[in-house]
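Student: Quick one, fold the following:
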Amino acid sequence: MAKISKQATADGQIVDDYDPSHPTMQQREDVLRDGFSARGWAITNMASDEQKKLTVMEVACGNRSYKLNVFVFPNLAYASRHVEEKRIQLSRDYAEHKREFELPNTGPERCLLLGMYIRDGKTVVSAWDASAYRDHKQPSSCYVRVPALADAMRNGFGQSIDGKDRLVCCFQPDLLAYYLENMRDLHDRVLVDQNLIKKSLDGEPQEIATSKEGQPTDTLGAPPNPIAAELPRNRILYGAPGTGKSHKLDVEVGTYFGADDLNERVTFHPDYTYGQFVGAYRPVPIYREGTVPLLAADRVTDAGKFEPLIDYAFAPGPFLRLLVRALKNPEHNFVLIIEELNRANAPAVFGEVFQLLDRDNGGNGKFPVVMPTEACDYLRSHGLPVSVRLPANLYLWATMNSADQGVMPLDAAFKRRWTFEYVALNASEDVTASWMVHLNFLGGSVPWNVFRAAINDHLRKRDIPEDRLLGPFFMREEELTNAQSFKNKLLLYLRDDVVRHNPEALFRGSSLSYGALADAYDRGEQIFAEGMQFGAVDKAI
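Tutor: Below you'll find the model as predicted:
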């Protein structure tokens, strides 16, 4: 007699209802055929044996081909052990499928042990590691948890742990090819942990967070990297040019995220887009072997016999790459460094990712976001749900100048999701205490910090904003003794960026164009305004 138990709906909810009808052999074949075809795989030589619940088929994509022995059991249904559990039953003698169950699943012939759950017109495939059932008793049951089925209904992929600590995978049929090529790893590594269940000693199920047989889900193989609790996750360093914002981040990144796998860096610019930041389809060359030699574009150089064709492949951006890494390695902390945040239209670059920036007190994103289809496919390919929140172990650190030419304003809604950290003008001047700058008109060198202070104090008196003043690292030490660098970098910045509309606020001379000032400097003439003192001159340098 049918009993009411927990069921997974097409939208990923869990309700009380009767088990859905079992699929026929024809329906099971259709699921296999449609699932592989959806990802561009060709299916040939499909034949089924209803008595053995076995479908033998060959699948191929590009240069990859497999012979599959697919045991598809239609009886995925309520297991009396628990209302949130389903099972299939291996009722035939083990000797009948011994050869298939003992295939290594690393070669061109493989064995899949599957169950199918079809409800509200939507199908989820459950997959067990057949090798884990070697020499099974008759009958023997394979269990899966309903929350994992619901995950797969909602997000495309789910996992659960059975009573013997074995990982069970659940997924929508279009991930059959992904499962086929990664099945060993998927049965050995926790990728989706919110609904993992195992059996406790007293027989009652209990949730576990992130482990299989006591092993962490982390896949990097390196020790975890703890980070100071006071450091914010969404963080923007701002201040005048040359104050050492990037240097400060570099020091902290080296301290907390030193391994290459733990950090990525990107620089925003006016043409930077959402597709570059998150990901987009891009043309990629593929090659077809021809029968005659080809010539390169110059019509002379031999290009061999491989004819280039253009295909399109999804290229993940730095945000999506690091998000996947963080979700799959919860024991490690990761940071994405964004230089010059406001040189691009930042809210447009972030797109719907903007919503992820809201975090709770634990650092996790408050709201889930579903990205575009191609990004969802990329997440599925890594066994991750398509509805994602920003994990607490992913840090976003950025730098910006607020008054440079070409920067774009940040709206209030975007800004309030970040912690702003002001880098004071002279915060790191002790690093440059020994630096000297050569001045033609003095015939020698003066301390760089003394020169900066004279320029900055003079400009402050003319109400020039602090974010246009000179920070300690505005020039590199080797540039300070180079007359060309002095003119082409420092003098040009002061003339055209700081006092563009009133050059007499800083300079003297009959003509205050940049060209006239550069010529006067070359002649050794004093070009700065009267009354400015640059300290003692060292003639020896």
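
Student: alpha carbons only for contacts and neighbour counts from here, please
Tutor: Fine.

Student: ok, now how distant is residue 145 from residue 244?
Tutor: In this view, residue 145 and residue 244 are 53 Å apart by CA to CA, to the nearest Å.

Student: Please, where are all the strands along the stretch 401-541 of the chain?
Tutor: Secondary structure of the stretch 401-541 of the chain, counting by DSSP state E, counting those that start in this stretch: strands at 419-422, 436-439, 444-447.

Student: can I get those strands in TSV with distance to residue 331?
Tutor: As requested, these are arranged in TSV below (distance: least, CA to CA, whole Å):
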stretch	distance to residue 331
strand 419-422	24
strand 436-439	46
strand 444-447	47
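
Student: Could you identify which of these is most buried?
Tutor: Highest mean neighbour count among the strands of the stretch 401-541 of the chain (mean count of other CA atoms under 10 Å): strand 436-439, with a mean of 23.

Student: Name the surrounding residues that touch that one.
Tutor: By CA atoms under 8 Å, 6 or more residues apart in numbering, the list of residues contacting strand 436-439 from outside reads 444, 445, 446, 447, 448, 451, 477, 480, 481, 482, 483, 541.

Student: Let's see this one next, to set against the first:
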Amino acid sequence: MSSQYYHANLDGTIEKDDPPKELLKNEELQIIEEAFSSYGHSFNWINKEQQPYKAKIFVNQEDKEVVFRVKTVSGGGRPDTIPREQRIQIPGEQLNELVDANTQGNIGLILGVYKRKGISIIIAWRPMNKQTGGNVSKQANIQMIADAMSCGFAQFEYPTGNGVVCAFRKEFMQYYLKNIEIFSEKIVSDYHDIVGVNIVSEGTTEYDSSSNEMSFKTGFQSDFNRNRIVFGAPGTGKSYQLREDCKKLMDGTLGTYERVTFHPDYAYSHFVGTYKPVTEDGTADIKYEFVPGPFMRVYVEALKSGRDSSPQPHLLLIEEINRAKVAAVFGDVFQLLDRDDDGVSEYEIYASEDVKKYLAKELGGSPESYSRIRIPDNMFIWATMNSADQGVFPMDTAFKRRWNFEYLGINENDGAIKGKIKLGKGLHELEVEWNQLRKAINEKLAEDYKVNEDKLMGPYFLSNKLIRTVSEADDTIVDSEKFISAFKNKVIMYLYEDAAKQYKNKLFDGCNGVKNFSTAKYSSVCDAFDEIGIDIFGDGFREIYNKQGE
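Tutor: Prediction:
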């Protein structure tokens, strides 16, 4: 017998893994309660102690009693013969109570719960036929659950024709309840229309195919790389570089750009898009529609522009690209990143039903006109990356290979960086220049402690606003208090907690033995900096500093 079962992924794929763990009763009930009460809907328990549970809900403008049996779904009992099956079993007498609820004007449900990678999916069966004795087994399909993870809502019909099961995220519970009669009887191929997304159905509307041709090769010319990652140490001006290049790319055009910042919880549904509940204009009613992510928004603008005789550039800027799990975020879009010599995706992918309908809505025509998609040559994807940051995720070689990497050196573009300030008091007072001090600290980190270059500080580690000088002729920093505060809160903090964390006692050795200062506390190092300035870095540091000015 197989020791592994199929599991659902957030991007709609499935994979084999160890058998799932059954959720605790309170976990199951919490998920169900959150689903029924989503968006402020009324939900009051009648029986929470034992199965079947009962509660009062308000749906379709009336109070209803909902009776339900809930259990974590598990891989079916036939992993070798029907490997994608998921199921739950309930006693026959409990099934009959649910049937009674459905035939008496209330709602009776068998609810399965599937949870993986922080996402909960509810699988719902609406029983209408009683059974005498024994246990009742209800089946679902793991691919349907994966589709629900990716898109929000999915259906599955038993091969025997004996009913339809629905799977959905918690926020789709009200959508399911409002349309339960339809969803329980048949697969709804265009179910988005039910909630007013205004997606037309084939056979009811004549499409104008003359206006919906996608042009991936627009002929747009540019010296900039289409897929581009700028990387380097913190403060080297990665974001600034892309902003300046963005201005050059857009100069004299009607192009657009959008910026997004990745983070550890960022997912495919954020990046490309997914179905979400939204409120109807001017009402409290909820409808569900495909909400595009930044990739899809820029993609649509690029396709629209490609239809004109004068195509324009459209740019997606991604900050901190490796703070998210990029393979999962990009999903099938990953395949589109291979570009030919003209800048068009070498390979196409099949668009999901949701994406096809969204493209048809935005660009016109039939959803089937958008079955296969590529990235056009007028769409650019640029990103920044710092591999030394805490909390970043590694990129695999296959993903890296599809990008043009550009490295910004530790002292690149530092010629215009000026700014002098007096630090320390009494015998420790010294007028220093920020850029020279930065280089001296980097020198000490690299030479004495072998800290890698990507952990050092670039010339823009402190912003231009903080090192603004009085005038062209006078290099004195305008606001010394702000500079000192920023030096303590940004530079010393970064060194103490990150770049030199293992060597902080040695790096800040100058604090020891002066008054009651020590390297044991960050606050003590900051207090010492107020008193002794750059001498917190110990004996010999002034020589390193002077050397940088030669």
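
Student: Can you pull the TM-score for these?
Tutor: With the length set by TM-score structural alignment, normalised by the length of structure 1, the two chains reach a TM-score of 0.54; 314 aligned residues with a CA RMSD of 2.9 Å.

Student: for the closest residue to residue 492 of structure 1 other than its chain neighbours, what are its contacts?
Tutor: Here the nearest residue to residue 492 of structure 1 in space, its sequence neighbours aside, is residue 514; by CA to CA, 6 or more residues apart in numbering that works out to 6.7 Å. By CA under 8 Å, 6+ apart, the contact list for residue 514 of structure 1 reads 491, 492, 495, 496.

Student: from those, which two are the most distant?
Tutor: Distance extremes for the contacts of residue 514 of structure 1: the farthest pair is 491 and 496 at 8.4 Å, using CA to CA.

Student: Please say which of these two ends up with more neighbours.
Tutor: residue 491 (17 against 14; other CA atoms under 10 Å).

Student: What's the match for residue 66 of structure 2 in structure 1?
Tutor: Aligned by TM-score structural alignment, residue 66 of structure 2 pairs with nothing in structure 1.

Student: Only the buried residues of the host helix or strand of residue 66 of structure 2, if you could.
Tutor: Taking DSSP states H and E as the definition, residue 66 of structure 2 sits inside strand 62-72. Of the residues in strand 62-72 of structure 2, those with enough neighbours to count as buried (16 or more other CA atoms under 10 Å) are 64, 65, 66, 67, 68, 69, 70, 71, 72.

Student: sorry, back to before: the residue nearest to residue 492 of structure 1 -> structure 2?
Tutor: Aligning on TM-score structural alignment places residue 514 of structure 1 opposite residue 522 in structure 2.

Student: returning to what we had before: point out the ones among the contacts of residue 514 of structure 1 that are inside helices.
Tutor: In this view, the contacts of residue 514 of structure 1 that belong to helices under DSSP state H are residue 492.

Student: sorry, back to before: just checking, what packs against the strand holding residue 66 of structure 2?
Tutor: helix 25-36, strand 53-59, strand 85-91, helix 92-103, strand 107-116 (3 or more CA pairs under 8 Å, 6 or more residues apart in numbering; DSSP states H and E).

Student: Which neighbouring elements make contact with the following helix or strand past that strand?
Tutor: Downstream of strand 62-72 of structure 2, the next assigned helix or strand under DSSP H and E is strand 74-75. For strand 74-75 of structure 2, the packing partners by 3+ CA pairs under 8 Å, 6+ apart come out as strand 85-91.

Student: The strand it packs on corresponds to what range in structure 1?
Tutor: Going by TM-score structural alignment: strand 85-91 of structure 2 matches no residues.

Student: now that strand against strand 62-72, angle please.
Tutor: 110 degrees (axes from the mean of the first three to the mean of the last three CA atoms, to 10 degrees).

Student: related to what we said a few turns ago, nearest approach to residue 180 of structure 2 belongs to which of the helices and strands packed on strand 62-72 of structure 2?
Tutor: In terms of CA to CA, the element of those nearest to residue 180 of structure 2 is strand 107-116, at 9.3 Å.

Student: in the closest one, what counts as buried?
Tutor: In terms of neighbour count (16+ other CA under 10 Å), strand 107-116 of structure 2 has its buried residues at 107, 108, 109, 110, 111, 112, 113, 114, 115.

Student: ok, those residues vs residue 135 of structure 2, which is closest?
Tutor: residue 110 (13.2 Å).

Student: Looking at structure 2, name the residue matched to residue 146 of structure 1.
Tutor: Match for residue 146 of structure 1 (TM-score structural alignment): no aligned residue.

Student: Also residue 458 of structure 1?
Tutor: Under the alignment (TM-score structural alignment), residue 458 of structure 1 maps onto residue 444 of structure 2.

Student: and the gap between that match and residue 503 of structure 2?
Tutor: Here the criterion is CA to CA. By it, residue 444 of structure 2 lies 11 Å from residue 503 of structure 2.

Student: Check residue 148 of structure 2 too.
Tutor: Counting by CA to CA, the gap from residue 148 of structure 2 to residue 503 of structure 2 is 49 Å.

Student: Which of the two has more residues huddled nearby?
Tutor: Ranked by neighbour count (other CA under 10 Å), residue 148 of structure 2 and residue 503 place residue 148 first, with 28 against 16.

Student: Please identify the helix or strand for that one.
Tutor: In this structure, residue 148 of structure 2 sits in helix 142-151 according to DSSP H and E.

Student: quick one: buried residues of the strand or helix carrying residue 483 of structure 2?
Tutor: In this structure, residue 483 of structure 2 sits in helix 480-486 according to DSSP H and E. For helix 480-486 of structure 2, the neighbour count (16+ other CA under 10 Å) marks 480, 483, 484, 486 as buried.

Student: How about stretch 269-282 of structure 2?
Tutor: 269, 270, 271, 272, 273, 274, 275, 276, 277.

Student: Correct me if wrong: residue 147 of structure 2 contacts residue 166.
Tutor: No - using CA atoms under 8 Å, residue 147 of structure 2 is not in contact with residue 166; the gap is 10.8 Å.

Student: Show me whatever sits in contact with both of these two.
Tutor: Jointly contacting residue 147 of structure 2 and residue 166 under the rule CA under 8 Å, 6+ apart are 153, 154.

Student: which residues in the stretch 251-400 of structure 2 form strands?
Tutor: All strands of the stretch 251-400 of structure 2, identified by DSSP E, counting those that start in this stretch, fall at 256-261, 273-279, 286-292, 314-319, 349-350, 372-373, 379-385.

Student: Can I get those strands in TSV including distance to residue 300 of structure 2?
Tutor: Listed next are those as TSV, based on distance: least, CA to CA, whole Å:
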stretch	distance to residue 300 of structure 2
strand 256-261	11
strand 273-279	12
strand 286-292	10
strand 314-319	10
strand 349-350	16
strand 372-373	11
strand 379-385	10
